[in-house]
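Novice: Provided below for reference: sequence and predicted model.
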Amino acid sequence: MKISSNRLDRGFSAYQNEFEAKALEVLRSGWYVLGKEVASFEDEFAQYTGSDYCVGLANGLDALWIAFRLLNIGQGDEVIVQGNTYIASVMGITINGATPVFVEPDSYHNIDVSKIEEKITSKTKAILVVHLYGQASNMDPIMKIANKYNLRVVEDCAQSHGASYNGKMTGTFGDIGCFSFYPSKNLGAFGDGGAITTNSSAIAEDFKVFRNYGSEKRYFNKVVGTNSRLDELQAGLLRVRLSHIHELNKEREFICQRYLNEINVPSIELPEVRNNTTTVWHQFVVRAQNRAKLIDYLNSKEIGTIVHYPIPPHLSEAYKYLNVNEGELPITEQFSNEVLSLPLYSGMTFEEQTYVINSINEYGEFI
């Protein structure tokens, strides 16, 4: 049996008739940019998350860098962020000229709250909270710290569509929640797409102006903006997916509960789930001390895996200029050497799940 690390075709075929009908509806409408599909999606996604406002954008990275731009965070400012995030989180900070200040992750792969305050300086202007792998971060103490030091909070929710902390969804705690709808996300489009959520009418309006060349109305430009518009086709298809998001997340939960309950290999550390949170399992990430050996074994069984992420941002060539040297973030670096994402996708059959579980348990018998 051959199993890919991810399959997007299964997620399409499950609702193929709805997706195709919506695509034809949009194509036949003759309106393809900032029309009723985008407006409807924005309303529906805001309602789903519990936010007052949602603004659709071209992609998740745009959501991040525009967020810091509109919060006036740039040259000379510092933003606290966890070290083990995807590099796009950091790019959202540095595109504006601000400096990322890295904090180690906790055992849940999210920012270690106990290590935030020691990183705060007179230059600190914000905390970027990344809800990694679909699990909500420890938001109450983060917000207390932010309020204590008068810091802005931006949430990177690219992997946490529907995840919650104490019953409240990610993207609704801070000033701005930033979402990606890249096809592999739990709420994925059929190309690039993104959005922000906020409870501030002023921030929402600023995003709507900025995403459209800085124009409030055609040819009347209020600011120097950009072109970052969620298009009508993607918005329409996202509306279809959003109408099924609960069942899609429940499906992932079922698969991951099987992994948690049935994988039993002492050398493979299974993910923990924080109390009072609901994870949406964007990835099922284990840690293995001899990751290369495990990958080779799973490859021999034709089971695909992915490493999220092999090079932490501070060790990437792009951020050499930050002068954060190897060894300065030992937990982040340890995670980068040990993490491995097991196959997880919409439409993964019970037999496929069982094959992965049994193969991993057999691996444990031979090491």
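Specialist: Here it is on my side, so go on.
Novice: from here on, contacts and neighbour counts on C-alpha atoms
Specialist: OK.
Novice: hmm, who's touching whichever strand in the chain runs longest?
Specialist: Criterion DSSP state E: the longest strand present in the chain is strand 124-130. The contact list for strand 124-130 (Cα atoms under 8 Å, 6 or more residues apart in numbering) reads 73, 77-82, 85, 89, 110-111, 137, 146, 150-157.
Novice: any chance of a ChimeraX selection covering the buried ones in those?
Specialist: In ChimeraX, this line selects whichever of those come out buried by 16 or more other Cα atoms under 10 Å:
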select :73,77,78,79,80,81,82,85,89,110,111,137,146,151,152,153,154,155,156,157
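Novice: what about residue 309, how many neighbours?
Specialist: Neighbourhood size, residue 309 [other Cα atoms under 10 Å]: 18.
Novice: which residues are in contact with it?
Specialist: 84-86, 336, 339.
Novice: chain center to the longest strand of the chain, what's the gap?
Specialist: Here the centre of strand 124-130 is set off from its chain's centre by 15 Å, with Cα atoms, centre = their mean, to the nearest Å.
Novice: angle of the next helix-or-strand element following it against strand 124-130?
Specialist: Next helix or strand after strand 124-130 toward the C-terminus (DSSP states H and E): helix 139-149. Put simply, helix 139-149 runs at 170 degrees to strand 124-130, going by axes from the mean of the first three to the mean of the last three Cα atoms, to 10 degrees.
Novice: here's the one I want to compare it with:
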Amino acid sequence: MRILFSAPQYEYEMIREQWLEAVAKIARQGVFVGGPPVSEFEAAFAAYLQAEGTVGVGNGTDAIYLALQALGVGPDDEVITAANTFVATVGAIHHTGARPVLVDCNEHYLIDLERVKECVTSRTKAIIPVHLYGKMADLKAIAPWAAERGIALIEDCAQAAGASLDGIAAGRWGVMGCFSFYPDKNLGALGDGGAVVSSSFEMIAKLRKLRNHGGEVRYQHEICGYNSRLDPIQASALQLKLRYLDDWNNRRREIARHYRFYLGAVEFLTLPEFADDNSHVFHLYVVRVKYGLRDALKKHLQKKGVLTAVQYPVPVHRLPAYAHLGYKAGDFPHAELYAGEILSLPMHVAMTENEVRFIASEIRTFYESCQTVGR
């Protein structure tokens, strides 16, 4: 048996005929940058999130960077984010000239919001909580707290398209929400893409200029901008996929339930929290493997045809690129401990219960063999 870690090709098959027709239409019209496919997707995604507007950009990293630029973040500013995020979150902060300030995660892998409050200084311009692995950070308390202090809340929603908390979609809790449409995301393009959503007309207007060399009208450059536009071919795919997003997220939750049923009694695993709401869309199904057995389990599953991954094996502060921030080993104990234990099991909408059962059986077999050797 071979079980894929993710399967964006399955989603492609769901939209293939309609998407190829849309691509042919783009080709016939000869509008290969911008145009109706982009504006129509932006409107549809904003409506889906119940936000005032969406600005499509080149990728998820640009989404964060341009959101920070729209706020005027720059040198002498500080931006707080999680130590266990993907490097792109911190890279976007770095390239504004601001200092990334890192915070440890809690037992659910999400930024510790109480620690965030302890890190705020007079230079803090923004906070970027990361909705990691598909689960939303609980922003109910921090959002008004930050607003009272004039600190912008920018959500990193790269892994949380379609998630919501108390009926409010991921991306709408802060002044801006940043999305990645990398192909394996819950809402993924057939290439790269990203978006910033906001209910601030001021931010939407500024972002539309920033992504397009500083102006919305050709040769009228009102501010210093960049070239980061969502491709119309990708926008066409995203609009088609958006129709399936809720169903696909429900399918991911169903797979997560199967995992919990079949793995619930496996003593050396810590399973992710499962809440009966929409706050978790299971972009990834991440378990923690105790007793230093993570790498051995990964190899065992690979030999059995089960592909797994580790997101992310090294916390940001331990990467050479960010050694200059001055953090040291032990500064973020949860992030460092979990980096050595986490393992992402296969999770995609084409998975079956039988595949989950097979994975669980192999995990139990592996653990039983370890116990036998130990005795």
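Specialist: Okay, I see it. Since this is a predicted model, take the numbers as computed values, not measurements.
Novice: can you pull the TM-score for these?
Specialist: Remark: TM-score between the superposed chains equals 0.97 [TM-score structural alignment, normalised by the length of the first structure]; 367 aligned residues with a Cα RMSD of 1.4 Å.
Novice: now do the helices in the stretch 151-300 of the first structure.
Specialist: 201-210, 232-242, 245-262, 291-300 (DSSP state H, counting those that start in this stretch).
Novice: now do the second one against helix 245-262, angle only.
Specialist: With the same axes, to 10 degrees as the criterion, the two stretches helix 232-242 of the first structure and helix 245-262 enclose an angle of 60 degrees.
Novice: against which helices or strands is helix 232-242 of the first structure packed?
Specialist: Counting contacts by 3 or more Cα pairs under 8 Å, 6 or more residues apart in numbering; DSSP states H and E, helix 232-242 of the first structure packs against helix 16-29, helix 36-49.
Novice: tell me which of these is the most buried.
Specialist: Neighbour counts (mean count of other Cα atoms under 10 Å) averaged over each of those peak at helix 36-49, with a mean of 19.
Novice: what span of the second structure lines up against that one?
Specialist: Alignment of helix 36-49 of the first structure against the second structure: residues 36-49, by TM-score structural alignment.
Novice: how big is the offset of that stretch relative to the first structure?
Specialist: Its matched residues in the first structure lie on average 0.5 Å from stretch 36-49 of the second structure after superposition (mean Cα distance after the TM-score superposition for the first structure).
Novice: count the residues that sit near the closest residue to residue 238 of the first structure other than its chain neighbours.
Specialist: Spatial nearest neighbour of residue 238 of the first structure, excluding adjacent residues (Cα to Cα, 6 or more residues apart in numbering): residue 189 at 5.7 Å. Neighbours of residue 189 of the first structure under the rule other Cα under 10 Å: 23.
Novice: select, out of the helices and strands packed on helix 232-242 of the first structure, the one closest to residue 322 of the first structure.
Specialist: With Cα to Cα as the criterion, residue 322 of the first structure lies closest to helix 36-49 of those, at 35.3 Å.
Novice: just checking, what packs against the closest one?
Specialist: Going by 3+ Cα pairs under 8 Å, 6+ apart, helix 36-49 of the first structure lies up against strand 53-57, helix 232-242.
Novice: how far off strand 53-57 does that helix point, in degrees?
Specialist: Using the same axes, to 10 degrees: helix 36-49 of the first structure against strand 53-57 is 130 degrees.
Novice: any idea of the angle helix 36-49 of the first structure forms with helix 16-29?
Specialist: Put simply, helix 36-49 of the first structure runs at 140 degrees to helix 16-29, going by the same axes, to 10 degrees.
Novice: centre of the chain to helix 36-49 of the first structure, how far?
Specialist: With Cα atoms, centre = their mean, you get 19 Å for helix 36-49 of the first structure.
Novice: next: stretch 56-68 of the first structure.
Specialist: On Cα atoms, centre = their mean, the centre of stretch 56-68 of the first structure falls 12 Å from that of its chain.
Novice: list the buried ones in it?
Specialist: 56-68.
Novice: for those, give me CSV that also has secondary structure and distance to residue 323 of the first structure.
Specialist: Below are the buried residues of stretch 56-68 of the first structure laid out as CSV (DSSP: H, G, I helix; E, B strand; the rest coil; distance: Cα to Cα, whole Å):
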residue, secondary structure, distance to residue 323 of the first structure
56, strand, 35
57, strand, 33
58, coil, 32
59, coil, 29
60, helix, 27
61, helix, 24
62, helix, 26
63, helix, 27
64, helix, 23
65, helix, 22
66, helix, 26
67, helix, 26
68, helix, 23
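Novice: and of these, the nearest to residue 260 of the first structure?
Specialist: residue 60 (29.9 Å).
Novice: tell me who's in contact with residue 224 of the first structure.
Specialist: Counting by Cα under 8 Å, 6+ apart, residue 224 of the first structure makes contact with 210, 213-214.
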